[in-house]
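Visitor: Kindly return the folded structure for what I paste below:
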Amino acid sequence: MDVSRYLDLFLEESMEHLQTLNLGLLSLEKDSNRLDLLDEIFRAAHTLKGMSATMGYDPVAQLTHKMESLLEKIKERKILLNQEIVNTLFQCVDALEKMLLMIREGETPELDLKNLLKKLNNLEKSQVIKEVEQERNKQKSPPKFQQEELESGFNEYEINVIHEALSKGFNVWKIMISLSPDCLMKSVRAFMVFRNLESLGEIIKAVPPVQDIEDEKFDREFTLFLVSKEESTEIEQALNISEIAIKSMEKVKVKKSKGSVPHKPIKTKNKTQFASGKKHQVYQTVRVDIGRLDKLMNLVGELVINKTRLEQIYLSNDWRGLHETIEQINHITTDLQMVVQNVRMVSIEQVFNRFPRMVRDLTKELGKEVDLILEGKDTELDRTVIDEIGDPLVHLIRNAIDHGLEPPKEREVSHKSPTGMLKLSAKHEGNQVSICVEDDGRGLDVEAIRCKVLENKIVTKSQLETMDEQAIVNLIFESGFSTAKVVTNVSGRGVGLDVVKNKIVALNGQVSVETKKGQGTRFLIKLPLTLAIIQALLVKVQEEIFAIPLVNIDETTDLEPKKIKNIQGQPTMVLRGKVLPLVYIKKILEVPGDKEAEELNVVVVQKGKQKIGLVVEDLIGQQEIVISSLGKLLSGLPGIVGASILGDGTVALILDIGTLFWEGISCGESIYSF
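Guide: Down below sits the predicted model:
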């Protein structure tokens, strides 16, 4: 069994627990009396500790164990929560995230946790209320453990866990498991053992390590150490599994001694590295509602039935039955496509939940007050889109806080609330998802943009004179653009909004901006629900077939070549009284051929409020297509986002409208007044 599959599940669940910790701490920072939040934070830390200990990541387990101890004392009102404790717990969450990212990259999670652990220890001791501390001093000191125990199979962390479990009345069981000689899939049986035992308590140690067990790098036996309140009878029932036998089961006892245990750092290098010593591929996973899987299975069953019908029709020459079966298969494949698409859908909540902590840290760093509003967190998107949209949203939120929202004093001068508003929302609009990032800050300074684009030679003065205000505002998406007067750690280095645009364009999406001086700025992102299957218009350029995503198309029209007018070097046409810039697909993509058409077709595409016309020879028609990647050799082709194999075997290249749009209007003296 491939450990990478379990590793991905561990990482995914661990990141969810980190989000729970972050969101819980943010809420607890505002209201320290919320016991329900304390319980939620404590459970997240406890679960993360158990998972990481089972996987053999001791540094993660050690840190979460210390967090858990501190949180437990806060729950019991033995420690008063203050800002120092909250800040320290946030530092712990950051350290945990770094270690999990190291694990994802196949590295050993080795961070210098000495200072952080020391800070947790000091907080746990120094913050204890005096009366409670005096009472505790009267009690018998906790037992010390012999150094020999550390060298006989348990490390210091495991010793502490065992002591804590015993002091709270738990049993610590050492269970030796034996597999039958004819067991073919050892790792599957081992997984069943882990699953059943974890329902009874917490597995704190496995010999050999979990990775070796899952890789079947053991003979027929392995040993587990289980912390549980259950007795032997319940454990025996849980292990009543085919091809599994309990070779021995006994309670663990730790010897006491008068001496103390010297600090010994935990070495995890050998334990956490994979046996091959190489980085394993981490598989992407999607959690699926069982109802969707049931429907998927039913549809597959219907396909099997129709496959059998086709075989019978072939033998009997039943052409009427063939027509009916083809119709039935058509309906099934349509339903199957929808179900599979729904299976890939993931809530955008997991992206949105990253931002409250980020906003909290940025506002403290910049001395601003911001109220973050999140709407539409249950909106679903394709998993691929979810994975890619996070970074663009980070850029937009950081820019809004750094550039858009004013400091409290400046807001009061403008008769605004000292606390700025930053709203992040998502909603479905047909086959698209609309994501909006909106603030009530100072808005964009159009005059500053004019000066900066001329200074950076993004456009010429003559081009600038032909642009309306919206077109000038759109120049903030150009590479190297920044109006920041001071370069900060947050933004202002000329990297940001062009990255946002390029990322969203690569996702077949669109981004637009609206702003009002003194009132705020609104960025609107539109993305397709899925990147796998889209509706497209097939067009012909010379002898080549191209596909234009339907979501980008505003309308189509025909055009006589003699009606094309050149304005400042840019070919244009007049459409309902407005000038429309034209882009020749043949020229932009350098399509070979010299065929001249008497009448051209124009596909009008739109990005935000701007439109251009793509000139093609023929319109073939609308069709649903499956997007395939171009592969390594062709992936760098400008203006092409993918390919699709049509029903007759012809390959159609899918146009990257975003790239063509920006390349097209930059040819010659661009016309922006449309």
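Visitor: from here on, contacts and neighbour counts on C-alpha atoms
Guide: Fine.
Visitor: neighbours around the nearest residue to residue 376 once chain neighbours are set aside, how many?
Guide: Counting by Cα to Cα, 6 or more residues apart in numbering, residue 426 is the residue found nearest to residue 376 once chain neighbours are left out, at 4.9 Å. By the criterion of other Cα atoms under 10 Å, residue 426 has 23 neighbours.
Visitor: quick one: residue 426 and residue 375, what's the gap?
Guide: 6 Å (Cα to Cα, to the nearest Å).
Visitor: I'd say the residue nearest to residue 376 and residue 381 touch.
Guide: No: using Cα atoms under 8 Å, residue 426 makes no contact with residue 381, being 10.2 Å away.
Visitor: what touches both of the two?
Guide: Contact criterion Cα atoms under 8 Å, 6 or more residues apart in numbering; residues shared by residue 426 and residue 381: residue 433.
Visitor: Please, which helix or strand holds residue 194?
Guide: Using DSSP states H and E, residue 194 maps to helix 186-198.
Visitor: Give me the contacts around stretch 482-494.
Guide: Against stretch 482-494 from outside (Cα under 8 Å, 6+ apart): 362, 398-399, 402-403, 448-449, 452, 476, 479-481, 495.
Visitor: cutoff 10 Å now
Guide: 362, 365-366, 395, 398-399, 401-403, 444-445, 448-449, 451-453, 456, 476, 478-481, 495-497 (Cα atoms under 10 Å, 6 or more residues apart in numbering).
Visitor: Derive a ChimeraX selection command for the buried subset of those residues.
Guide: In ChimeraX syntax, the buried subset of these is picked out as below (16 or more other Cα atoms under 10 Å):
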select :362,395,398,399,401,402,403,444,449,452,453,476,478,479,480,481,495,496,497
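Visitor: Just the contacts of stretch 482-494: which are in helices?
Guide: Among those, the residues falling in helices (DSSP state H) are 362, 365-366, 395, 398-399, 448-449, 451-453, 497.
Visitor: roughly how far is the helix or strand hosting residue 235 from the heart of the chain?
Guide: Assigned by DSSP H and E, residue 235 belongs to helix 232-238. Centroid separation between helix 232-238 and its chain, computed with Cα atoms, centre = their mean, to the nearest Å, is 40 Å.
Visitor: same for it, what does it pack against?
Guide: strand 171-179, helix 186-198, strand 244-251 (3 or more Cα pairs under 10 Å, 6 or more residues apart in numbering; DSSP states H and E).
Visitor: want to put them side by side, so please do this one too:
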Amino acid sequence: MYIDDEELRELYKTSSSEHISKLESELMILEKNPQDSSAMEEFLREAHTLKGDSRMLGLNDIEMLVHQLEDCVEGIKAGKGELTAELCDRLYQGIDAINQLSHEAITGESVEINATDVLAALMGSSNISESGNDSGLDLFDDDDDSDFFSSDRDSQSSLFDDDDDDSDFFSSDRDSQSSLFDDDEQDEQKQDIAQTKPSSNTVSIENSNQPIKVATPARDYKIDTIRVEPQKLDILMTQASELAVTKLRISQQMTEIDRMLALFESWNKYDYSDDDLFAEVESSLTAEEIQPLRYFYNHARQYLNSFSDLANNLKTRASEDVASLSIISDRLETGIQGLRQLPLSTVFNIYPRMVRDLARQQGKEIEFIIEGGDTKADKRILEEIKDPLLHLIRNAVDHGIETPEERIIHGKPPTATIILRGYQTGSSIGIELIDDGRGLDLASIRNTALRRNVRTSAQLAAMSESEIQSLIFASGFSTRTEVTELSGRGVGLDVVRANVEKLKGSIQVISNPGNGCKFQVRLNTSLATTKVLIVDLNRTRYALPLEFIQTMITLPQTEIYKLEDKPTITFEDLPISLTWLASLLQIPTPENYTQGKNNLLCIILQIDDERFGVIVDDLVDQQDIVIKPQSKLLKRIPNIAGATILGSGEVCMILNPPDLLHSLRSGNWRTVVRQTESESTKNKLLLVEDSIIIRTQMQRLLKGAGYDVIVAENGLIGLQKVQEHEFDIVLSDVEMPQMSGLEMTANIRQQSQYDRLPIVLITTLASPEDKRRGKEAGANAYLTKGDFDQQLLFQTLGTLINS
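Guide: Now for the predicted structure:
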């Protein structure tokens, strides 16, 4: 029993050690306090994950013993036995046996452990009746949620739950299709095992009369690996990335030094001689009067020359510092990214067993090939892409691959092929899933789109073949007419697309009817930084990811024409749609926005095989930026992927090109003309928020909804603003420095003139006690960020203002 794969072996070495240590420590807590439900749940979670990891790697003996540990503790939890000292002794020694078997799997060194005898002894000591299932406990829970990454027993279910389209192979359902043994066979085997006497070469846990074996640490114990929580690496990555922002700011300061030197040089070039300079005034001044002027002039020139020397030295040192900072920040960022990166094989290697079992279940013959598993990506990307890939693979097995008989009829070899391939292109990674099955049925897709009102007949007629194929990613789209264990529930590929796009990636499908299907996923190797083009729209800056930009062109207005009543240009001999980016984002603009502009700046964006053009006011710069996490408050804003802080300190929204394309297709945009103050009557709103990112995003969101917004950085400043201005409503965060939202609200309510001023608190604090405190402070509404809905916010604001 040895793990051949070096990478998986190292992963199991670290994870199993942690799980086994945790099992032992939680059991010690339970031995002292058998009613400690938290320790019991933690024990079960650790056992559950260790069992899943072991099953995935084919370590059946370890899986079997850990499963019995689970059963023993589950029995205690269900009140079917007591956690006696004798039982604890046996459980400890059972854990020791698991530890030795784990050592064998990692090192290949043989250990004298008979897992069958250990299992028999554990079963005989678990206060469960000899008849096994007569106790009411299922000794072989056929639980197959083997998530190699997760350590939370309560979070083992896949992203796609049992109600999704294609039920998860790793489901925890007892009737899981991937059971190692038939349930009846398992019960019989276990009852037989329970009657077997342990051999002399096993870990001794026969009965309580035997002397207790004392576990001692190994003499050669050493720590050769350090496990770092991903959150800590995230923090380090963010801090390292902030160095890039600091570097930009220093670079801008160098620009100021250059301007200062340029001004000095422009003045210094007028280098008059003393005689020339004073010739004009000699006739009106005496020699005694001219002498002080000459003295002052000469000393001024000396000081200015010294100033020039100092400024040039400062520029030289600053240039050296910027270069050094650039090297350090780049190396630090690259090093931390390297720590977070793992090969795709970490995820790819969990699928072959699944494909094998599904193929056997459905009577299909499939050869599963993995290529490019050494391509590396951020650990979070691997974790997030695991379930979408799993769903695509299940979909290929169930929908795409034919039975051997069908394949022979169509002139194909009886054994189908599925290829899972990874590769790197620049700063992106690509993942392809290719099968040689039946491919997509375009007629069926069209009929389903009509039946489910996904598209109209006219829309379908105007769509290309690739656009029709992409409809399989539409919400609720499924061509399956019956529900099977694997698919047909109408929820599936739309979730795959949504989760790929959440990773700032894209997915497309290419199908050759009758000859197979290919899914292509493109992702960034890192989620912390990205290269962008900064553009200007109505004096506000936005960032467009470079990976979606094909080119930038100067576009004469005369080249814009209407096609199906939509602005269009011809690019590379093909018509492509065109829109003003400000209109697409619904940014208020002055009337006659483009009047008088003969040439427009156009950016050609490409999403998979589709291209479209967006017109911007100006191109500002190309930068590497740090992506700030999107606030839960604003996660539903269309067309926005996140935010960053530029070197100038300005908050800049990062646009989401796939969203922009969706908005263009659906027509969910319009030209918003900026109104003059005399034409508009806006409600005045005070926004109190300490985070500059959230504050800026919320301010733009609320202004777009028609509010006149004034901001405050904390509750103390917010209280001052209330006293200085008249507001129709106050919207505030709760947790802030200097003065919290609760304290600000209470202070406002202490002043009678503000009795009728509506105050809305919005926060992550969501307990009943938190809400009670908000009400006692005087808030009219208390919204929580965890289940935040923008529409709910606008409805709440409107109701309170108009009440």
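Visitor: picking that back up, list residues touching both of residue 426 and residue 375 of the first structure?
Guide: With Cα under 10 Å, 6+ apart, residue 426 of the first structure and residue 375 have common neighbours 349, 352, 435-436.
Visitor: Relative to residue 507 of the first structure, which of those residues is nearest.
Guide: residue 435 (13.6 Å; Cα to Cα).
Visitor: In contact with the aligned partner of that closest one in the second structure, which residues are there?
Guide: Using TM-score structural alignment, the equivalent of residue 435 of the first structure in the second structure is residue 431. Residues near residue 431 of the second structure by Cα under 10 Å, 6+ apart: 344, 371-372, 375, 385, 389, 420-424, 507, 519-523.
Visitor: Superposed on the first structure, what's the mean shift for the helix or strand hosting residue 431 of the second structure?
Guide: In this structure, residue 431 of the second structure is located in strand 428-435 according to DSSP H and E. Compared with the first structure after the fit, strand 428-435 of the second structure shows a mean deviation of 0.6 Å (mean Cα distance after the TM-score superposition for the first structure).
Visitor: likewise stretch 318-338 of the second structure?
Guide: Stretch 318-338 of the second structure versus its aligned partner: 1.7 Å mean (mean Cα distance after the TM-score superposition for the first structure).
Visitor: so how far is that stretch off the chain centroid?
Guide: For stretch 318-338 of the second structure, the distance to the chain centre is 25 Å (Cα atoms, centre = their mean).
Visitor: quick one: the nearest residue to residue 452 of the second structure once chain neighbours are set aside from residue 747 of the second structure, how far?
Guide: With sequence-adjacent residues excluded and distances taken as Cα to Cα, 6+ apart, residue 452 of the second structure is closest to residue 477, at 7.6 Å. Distance of residue 477 of the second structure to residue 747 of the second structure, computed by Cα to Cα: 53 Å.
Visitor: element containing the one residue sitting closest to the centre of the first structure, please.
Guide: Compute the mean C-alpha point of the first structure, and by Cα atoms, centre = their mean the closest residue is residue 387, 4.1 Å away. For residue 387 of the first structure, the host element (DSSP H and E) is helix 383-399.
Visitor: so that helix matches what in the second structure?
Guide: Counting by TM-score structural alignment, helix 383-399 of the first structure lines up with residues 379-395 of the second structure.
Visitor: Give the buried residues for the matching stretch.
Guide: For stretch 379-395 of the second structure, by 16+ other Cα under 10 Å, it's 379-383, 385-395.
Visitor: re the thing from before, what's the mean gap between the helix or strand that the helix holding residue 387 of the first structure is followed by and the aligned bit of the second structure?
Guide: As assigned by DSSP H and E, the chain's next helix or strand after helix 383-399 of the first structure is helix 408-413. Helix 408-413 of the first structure, aligned to the second structure and superposed, deviates on average by 1.4 Å (mean Cα distance after the TM-score superposition for the first structure).
Visitor: now for helix 408-413 of the first structure, which elements pack on it?
Guide: Secondary-structure packing of helix 408-413 of the first structure (3+ Cα pairs under 10 Å, 6+ apart): no helix or strand packs against it.
Visitor: Quick check: what element follows it along the chain?
Guide: strand 420-429.
Visitor: Grab the nearest non-local neighbour of the equivalent of residue 478 of the first structure over in the second structure.
Guide: Aligned by TM-score structural alignment, residue 478 of the first structure pairs with residue 474 of the second structure. Using Cα to Cα, 6+ apart and skipping residues adjacent in sequence, the residue nearest residue 474 of the second structure is residue 494, 5.3 Å away.
Visitor: Would you mind finding the match for that neighbour in the first structure?
Guide: In the first structure, the residue equivalent to residue 494 of the second structure is residue 498, according to TM-score structural alignment.
Visitor: Surely its match touches residue 662?
Guide: No: at 11.7 Å, residue 498 of the first structure and residue 662 do not qualify as touching, with contact defined as Cα atoms under 10 Å.
Visitor: Common neighbours of those two, please.
Guide: residue 478.
Visitor: quick one: which of those two has more around it?
Guide: Shown here are residue 498 of the first structure and residue 662; by other Cα under 10 Å, residue 498 has more neighbours (18 against 13).
Visitor: contacting residues for that one?
Guide: Shown in contact with residue 498 of the first structure (Cα under 10 Å, 6+ apart): 392, 475-481, 504.
Visitor: Same question for residue 398 of the first structure.
Guide: Contacts of residue 398 of the first structure by Cα under 10 Å, 6+ apart are 355, 358-359, 362-363, 404, 490-491, 496.
Visitor: how about a cut-off of 8 Å?
Guide: 359, 362, 490-491.
Visitor: before we move on, the earlier item: what's the spacing between the helix holding residue 194 of the first structure and its chain's center?
Guide: Distance, centroid of helix 186-198 of the first structure to centroid of chain: 29 Å (Cα atoms, centre = their mean).
Visitor: Just the buried residues of that helix, please?
Guide: Quick answer for helix 186-198 of the first structure (16+ other Cα under 10 Å): 186-187, 189-190, 193-194, 196-198.
Visitor: try stretch 293-302 of the second structure
Guide: Buried-residue list, stretch 293-302 of the second structure, by 16+ other Cα under 10 Å: empty.
Visitor: One more: stretch 403-421 of the second structure?
Guide: Those would be 403-404, 407, 412, 414-421, for stretch 403-421 of the second structure by 16+ other Cα under 10 Å.
Visitor: where exactly do the strands run in the stretch 201-350 of the second structure?
Guide: Secondary structure of the stretch 201-350 of the second structure by DSSP state E, counting those that start in this stretch: the strands cover 341-343.
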